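# Got a sequence here, can you build the structure:
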Amino acid sequence: MRKPNPYDAHVGSRLRACRTLAGFSQERLGTAVSLSFQQIQKYEKGLNRIGASRLQQFAQILNVPPSYFFEDMPGVEQQPQARPEHAVVSEIEQDKSPVSRRQALELVRNFGKISDPTVRDRIFQLIKAAATSYSGKAEGEDEQPAAVAVAAPAGDEPA
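Model (predicted):
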């Protein structure tokens, strides 16, 4: 079995991350560009090279600039990222654990669906506090997570 070209594999991994973040299945993305989900799999694994016109289609469907697929390319000088969510996707892609990578992408996608800014802010503060409580421990401290208090939005108090 042949080994994928590292550049094709990188573009494919960016396609997979963006597709997942956008909430598309391989089948749905394939249907949008008249391809089978197997062809999308081959693109994402870097086994098949994505042509320029097809890459432009993916960029339009997934609402990213075509340059997104080339950001963080190994061995290529980096340009500043245009949108902050691209930085999030780059950090998620660097995590080699498939479970946590999938969870992180789903978390970002679902967080964006929360329309109430107060709820969104409270969830953000909760996650930030939980992350700090786990990463800020001195060596030898108890492994139990610190309690995190998050006040309910006004008017949402239990009866």
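# contacts and neighbour counts: CA atoms only from here.
Fine.
# which ones are touching residue 42?
Residues counted as contacts of residue 42 (CA atoms under 8 Å, 6 or more residues apart in numbering) are residue 48.
# name the element it belongs to?
For residue 42, the element it lies in under DSSP states H and E is helix 37-45.
# and this one, so I can compare the two:
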Amino acid sequence: MPTDKTKIDLDEKKVDQRVGENIRHIRLLRGLSQGALAEAAGITFQQVQKYEKGTNRVSASRLVQFSIVLSCSLDDLFEGTKDEMMDGLGIDGKPVSVLSSEATSIALKFDDISDSDIRRRIKALIATLAKSREETEEDELQGA
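A predicted model of the protein is given here:
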């Protein structure tokens, strides 16, 4: 807990940008346009753009509103902000970033798969491929 003599250095702009990235990411996963989110929130789509870019700070009440419209938790909207601010390195020394456009596209399509067994198999395949890639990279580093 900070005392009177300590100050927490916080890059507010980074936090605002990260929250905006999270809003955009979740909005895209839900298949909503900026206009649809704006209409549900009673604001203009330009305001949504400013929030998503981190140009404008999102108020607490607006965050609650977005969490309801986007069917997500407030924690989801703040995902990655604490880790980023704690050491500036993100996860495993790599910068934290939102999903690539390819990953977002796959995630959107994945939600359309109704068969739970197929979804489970796809997740297992992705985990296997990712593990295989990591092992290959480790082998290359060790000179194998």
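# In structure 2, which residues correspond to the helix holding residue 42 of structure 1?
Mapping helix 37-45 of structure 1 onto structure 2 (TM-score structural alignment) gives residues 45-53.
# mean shift between the matching stretch and structure 1?
Average distance, stretch 45-53 of structure 2 versus aligned residues of structure 1 after superposition (mean CA distance after the TM-score superposition for structure 1): 1.0 Å.
# Would you mark the buried spots in that stretch?
45, 47-49, 51-53 (16 or more other CA atoms under 10 Å).
# Stretch 50-68 of structure 1 now?
Buried residues in stretch 50-68 of structure 1 (16+ other CA under 10 Å): 50, 55-56, 58-59, 62, 66, 68.
# Could you state which residue of structure 2 sits nearest its centroid?
Geometric centre of structure 2, nearest residue: residue 22, 4.0 Å, by CA atoms, centre = their mean.
# So it sits against residue 99, correct?
No: with contact defined as CA atoms under 8 Å, residue 22 of structure 2 and residue 99 do not form a contacting pair (9.9 Å).
# I'd like to know which elements whatever helix or strand residue 30 of structure 1 lives in is packed against.
Using DSSP H and E, residue 30 of structure 1 maps to helix 26-32. Secondary-structure packing of helix 26-32 of structure 1 (3 or more CA pairs under 8 Å, 6 or more residues apart in numbering; DSSP states H and E): helix 37-45.
# okay, how far is it across stretch 18-35 of structure 1, tip to tip?
18 Å (CA to CA, to the nearest Å).
# just to revisit the earlier point, got TSV for the buried residues of stretch 45-53 of structure 2, with distance to residue 135 of structure 2 too?
Converted to TSV, the buried residues of stretch 45-53 of structure 2 look like this (distance: CA to CA, whole Å):
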residue	distance to residue 135 of structure 2
45	45
47	45
48	42
49	40
51	40
52	36
53	36
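# tally of neighbours for the closest residue to the residue nearest to the centre of structure 2 other than its chain neighbours?
Closest residue to residue 22 of structure 2 apart from its sequence neighbours, by CA to CA, 6 or more residues apart in numbering: residue 77 at 5.4 Å. The tally of other residues near residue 77 of structure 2 (other CA atoms under 10 Å) stands at 23.
# how much space between the counterpart of residue 77 of structure 2 in structure 1 and residue 21 of structure 1?
Alignment note (TM-score structural alignment): residue 77 of structure 2 maps to residue 69 of structure 1. Distance of residue 69 of structure 1 to residue 21 of structure 1, given as CA to CA: 14 Å.
# which residues does the residue lying closest to residue 89 of structure 1 once chain neighbours are set aside contact?
Leaving aside its sequence neighbours, residue 89 of structure 1 sits nearest to residue 17 (CA to CA, 6+ apart; 6.9 Å). By CA under 8 Å, 6+ apart, residue 17 of structure 1 lies in contact with 89, 93, 105.
# List just the nearest of the residues you listed to residue 30 of structure 1.
residue 105 (20.0 Å; CA to CA).
# State the number of residues packed around the nearest residue to that closest one once chain neighbours are set aside.
For residue 105 of structure 1, ignoring the flanking residues on the chain, the nearest one in space by CA to CA, 6+ apart is residue 21 at 5.4 Å. Per other CA under 10 Å, the neighbour tally for residue 21 of structure 1 reads 19.
# So what does residue 21 of structure 1 match up with in structure 2?
Checking TM-score structural alignment: residue 21 of structure 1 goes with residue 29.
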